[in-house]
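Colleague: using only what follows, build the 3D model:
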Amino acid sequence: MALRDEHQQQVHELTKNHRQRRRSAERHPVWDFMFSYYPVSPGKLSHWHPGAGTWLDMEDTGEKAKVASEEKQHLLPHYKDHYVQRGAAWGLDLQRHWDDREKSISYMHRLLSLTKQRPPQLGCFGLHEWAMVYRDTPRHPEPLRLGAEGTNQVVENSQLKCTHIDAFRFFTPQAAPRNELRPTRETQTELEQPGCLHATMDVYKWATKLGPLLPGELWLRTFALACDVRVLDMEVSPYDLQEWGFAPVKIEEPAGRAEYVRRQQELMRRGQALRGEILDILEEAFPHLRAPSS
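Modeller: I've put the predicted structure just below:
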């Protein structure tokens, strides 16, 4: 299957450096996050799916004779018992998949839909990483670019406007009360907004959880976007990462804040487009998810 082979080759290239570091037990302050916070190994990322509604013709692929063999799971996309063979075709049984995952699919559809519709907030300036070290011990061994007191001053001279629970929950006890909001897991669908770097990065998380409903090439585009968000997330952070090849975005200065917003908007645009593609696929597969027309 050409698409599967292309997917696996792309993953091989995308994860090559990470796999080399892992073999040498080397850490990386930026890229390790992509395989630890998001628990998707390079091996798991290489698992390809054709996507909802796409059926593989086993006669065309030349693998029909192997479908019933013990090699089936290595040759064909597989997700628990939701893939079925119908004649010479192999594909996802959408009804069985919905029956098993209705609650989670409905939640992800609602979160992605509400986030896509909500107006963006572009005045956070990536201060969440600063709030994670405010008047406390840094979480990473890299030095603080402005030192401890300089970092504290930037936080105290700014307004913390974080809307994302998975950033806010790492704020120091001294920083949390300074935030305008108190995001919780229960309020995530109410607060998630498309300007948030972490919400944009998490499009990859939701694509991963949706698994076989999405074609592999779309999943890899969400991964690529998450990697690009990670770069800005760390370049705007208080850590000095220049020896790792990451130039700082100095949000303590007007030019740095302008650069941050410009890049934030471009990442948001890409995230919104991917949300739209995912929602289209979900609503095509499960039409009852569509909002009723007025």
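Colleague: can we go C-alpha only for contacts and neighbour counts from here?
Modeller: Will do.
Colleague: what helices or strands is the helix or strand harbouring residue 284 leaning on?
Modeller: In this assignment (DSSP states H and E), residue 284 forms part of helix 254-285. In this structure, helix 254-285 packs against helix 94-117, helix 197-201, helix 203-210, helix 216-235, with contacts taken as 3 or more Cα pairs under 8 Å, 6 or more residues apart in numbering; DSSP states H and E.
Colleague: out of those, which is closest to residue 31?
Modeller: helix 216-235 (8.0 Å; Cα to Cα).
Colleague: tilt between the closest one and helix 254-285?
Modeller: Here helix 216-235 points in a direction 160 degrees away from that of helix 254-285 (axes from the mean of the first three to the mean of the last three Cα atoms, to 10 degrees).
Colleague: now helix 216-235: buried residues?
Modeller: For helix 216-235, burial by neighbour count (16 or more other Cα atoms under 10 Å) applies to 216-223, 225-227, 229-230, 232-235.
Colleague: got the contact list for it?
Modeller: With Cα atoms under 8 Å, 6 or more residues apart in numbering as the test, helix 216-235 has contacts from 4, 7, 11, 30-31, 34, 47-51, 126, 197-198, 200-204, 207-208, 241, 246-249, 260, 263, 267, 270-271, 274.
Colleague: the structure of the following sequence is requested for comparison with the preceding one:
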Amino acid sequence: MRVLPEAEWRARERAHAERMRAWTRPHQERRARGEKHPVLDFLFTYYSHRPAHLERWQPGIDVVLAGAARHFLDRPGFREVDGGVALDRGALTPARARTARFVLDLLTATAARSPRLSCFGLHEWAMVYRLPPERVRHAQLPLRLGTAGTDRVVESLDIRCGHYDAFRFFTAPARPRNALRPSRETQRDLEQPGCLHANMDLYKWAYKLDPFLPAELVGDCFALAVEIRELDMRASPYDLGELGYPPVRIETAEGRAEYARAQAEFTRRAAPLRERLIARCRDLLAPEDGDHAENN
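Modeller: This next block holds a predicted model:
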């Protein structure tokens, strides 16, 4: 058990909360005004981790918080130990252990594959294919190329989306155009490290293991998901110019090359986060093996 002096853990607690509030506070202010943000709301609606929980700091397992840490005892899983307060490994219920096993298996399989960088964000286009304007998800936004132009892009490019949680939102006419048939059952077999949504989902897998992961790791996954979401929507058929998001014009060869370069960079940045999550899951599931992951 590593002991964190009070000054150290309090500094980390403050730093994490301040970092996350750069996103949580604007979201809460928009919500209070009844405003929607087609890019950033996704991080708080599709992903179900509450802003207050995202701001909340925790050290992860095998860490003793020295000093005045009794407020942690109000949270499930924390208990008093010699020298302070710590998260009890015994709080990992069988259901949470199954989640950790699923995450470990999925991320290990994903990490073992070569990235594929040729999807060009067409999943967003397939979600509006042949829809009347009033049924488009972000109906408040114009389509850059109009309805007919958007449909022509879908019909002119190959769609090869292997991420089930994107594919399930395809319109009925778009589904047969996808070269793959992802399902929840085939998720482990199809997810690959170049997929923007698989890399955004690192945040989901991190918060599903809360409070057993350090808050900084959850925060790192969230911060990357924010950036990936911006590319995801910039490459979409929507016109986000008034919100300050220049388009990535994947309907052109230059735009597809720009998208692939950005996708490759996110693939590179997601890899160490995926490895940190894998290490944490292994540590949770096999504590008797010793060598716990470094607390970061």
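Colleague: so what number do they get for TM-score?
Modeller: Remark: TM-score between the superposed chains equals 0.89 [TM-score structural alignment, normalised by the length of the first structure]; 276 aligned residues with a Cα RMSD of 1.8 Å.
Colleague: and residue 50 of the first structure, what's its match in the second structure?
Modeller: Matched to the second structure by TM-score structural alignment, residue 50 of the first structure sits across from residue 59.
Colleague: helices along the stretch 51-200 of the first structure, start to end?
Modeller: 58-61, 72-75, 94-117, 128-131, 147-156, 165-168, 188-191, 197-201 (DSSP state H, counting those that start in this stretch).
Colleague: residue closest to the middle of the first structure?
Modeller: residue 204 (2.6 Å; Cα atoms, centre = their mean).
Colleague: how about that residue, nearest residue that isn't a chain neighbour?
Modeller: Spatial nearest neighbour of residue 204 of the first structure, excluding adjacent residues (Cα to Cα, 6 or more residues apart in numbering): residue 222 at 4.7 Å.
Colleague: burial of residue 28 of the first structure, as a residue count?
Modeller: 11 (other Cα atoms under 10 Å).
Colleague: map it across to the second structure for me.
Modeller: Using TM-score structural alignment, residue 28 of the first structure sits opposite residue 37 in the second structure.
Colleague: please report how far that match lies from residue 232 of the second structure.
Modeller: Residue 37 of the second structure sits at a distance of 14 Å from residue 232 of the second structure (criterion: Cα to Cα, to the nearest Å).
Colleague: identify the residue of the first structure aligned to residue 105 of the second structure.
Modeller: By TM-score structural alignment, residue 105 of the second structure lines up with residue 110 in the first structure.
Colleague: so what's its match up against?
Modeller: By Cα under 8 Å, 6+ apart, residue 110 of the first structure lies in contact with residue 189.
Colleague: over to residue 192 of the first structure?
Modeller: 111, 114-115, 163-164, 199.
Colleague: returning to that earlier point: to residue 24 of the first structure, which of the helices and strands packed on helix 254-285 of the first structure lies closest?
Modeller: Using Cα to Cα, those put helix 216-235 closest to residue 24 of the first structure, at 21.9 Å.
Colleague: next, the mean deviation of the closest one compared to the second structure.
Modeller: Here the mean offset of helix 216-235 of the first structure against the second structure after fitting is 0.5 Å, by mean Cα distance after the TM-score superposition for the first structure.
Colleague: quick one, that helix and helix 203-210 angle?
Modeller: Using the same axes, to 10 degrees: helix 216-235 of the first structure against helix 203-210 is 140 degrees.
Colleague: from the middle of its chain, how far away would helix 216-235 of the first structure be?
Modeller: 7 Å (Cα atoms, centre = their mean, to the nearest Å).
Colleague: residues in the second structure aligned with it?
Modeller: On the second structure, the counterpart of helix 216-235 of the first structure by TM-score structural alignment is residues 215-234.
Colleague: picking that back up, quick one, the helix holding residue 284 of the first structure and helix 94-117 angle?
Modeller: Put simply, helix 254-285 of the first structure runs at 150 degrees to helix 94-117, going by the same axes, to 10 degrees.
Colleague: what's the matching residue for residue 18 of the first structure over in the second structure?
Modeller: That one, residue 18 of the first structure, aligns with residue 27 by TM-score structural alignment.
Colleague: is it true that that match touches residue 41?
Modeller: Yes: assessed by Cα atoms under 8 Å, residue 27 of the second structure is found in contact with residue 41 at 7.1 Å.
Colleague: higher neighbour count, the two?
Modeller: Per other Cα under 10 Å, whichever of residue 27 of the second structure and residue 41 has more neighbours is residue 27, with 20 against 15.
Colleague: what secondary structure does that one sit in?
Modeller: Here residue 27 of the second structure takes the helix state, with states given by DSSP: H, G, I helix; E, B strand; the rest coil.
Colleague: how about the one 10 residues further on?
Modeller: For residue 37 of the second structure, the secondary structure call by three-state DSSP comes out as coil.
Colleague: next one: it relative to residue 242 of the second structure, how far apart?
Modeller: 12 Å.
Colleague: hmm, back to that, please report the distance of the match of residue 105 of the second structure from residue 129 of the first structure.
Modeller: Distance of residue 110 of the first structure to residue 129 of the first structure, computed by Cα to Cα: 28 Å.
Colleague: just residue 160 of the first structure next, same as before
Modeller: The value you get for residue 160 of the first structure to residue 129 of the first structure, if Cα to Cα is used, is 11 Å.
Colleague: quick one, which of the two is more surrounded?
Modeller: Taking other Cα under 10 Å, residue 160 of the first structure and residue 129 do not tie; residue 160 has more neighbours (23 against 20).
Colleague: residues contacting that one?
Modeller: Residues near residue 160 of the first structure by Cα under 8 Å, 6+ apart: 124, 127-128, 178-180.
Colleague: among those residues, which ones are buried?
Modeller: 124, 127-128, 178-179.
Colleague: okay, these in CSV with distance to residue 143 of the first structure next?
Modeller: Listed next are these as CSV, based on distance: Cα to Cα, whole Å:
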residue, distance to residue 143 of the first structure
124, 23
127, 17
128, 17
178, 24
179, 24
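Colleague: from those residues, which two are the most distant?
Modeller: Among those, 124 and 178 lie farthest apart (Cα to Cα), at 12.9 Å.
Colleague: shared neighbours of those two, anything?
Modeller: 159-160.
Colleague: after superposition, how close is the helix holding residue 284 of the first structure to the second structure?
Modeller: So helix 254-285 of the first structure averages 1.1 Å relative to the second structure (mean Cα distance after the TM-score superposition for the first structure).
Colleague: buried ones in that helix, by neighbour count?
Modeller: Result for helix 254-285 of the first structure [16+ other Cα under 10 Å]: buried residues 256-257, 260-261, 264-265, 267-268, 271-272, 274-275, 278-279, 281-282, 285.
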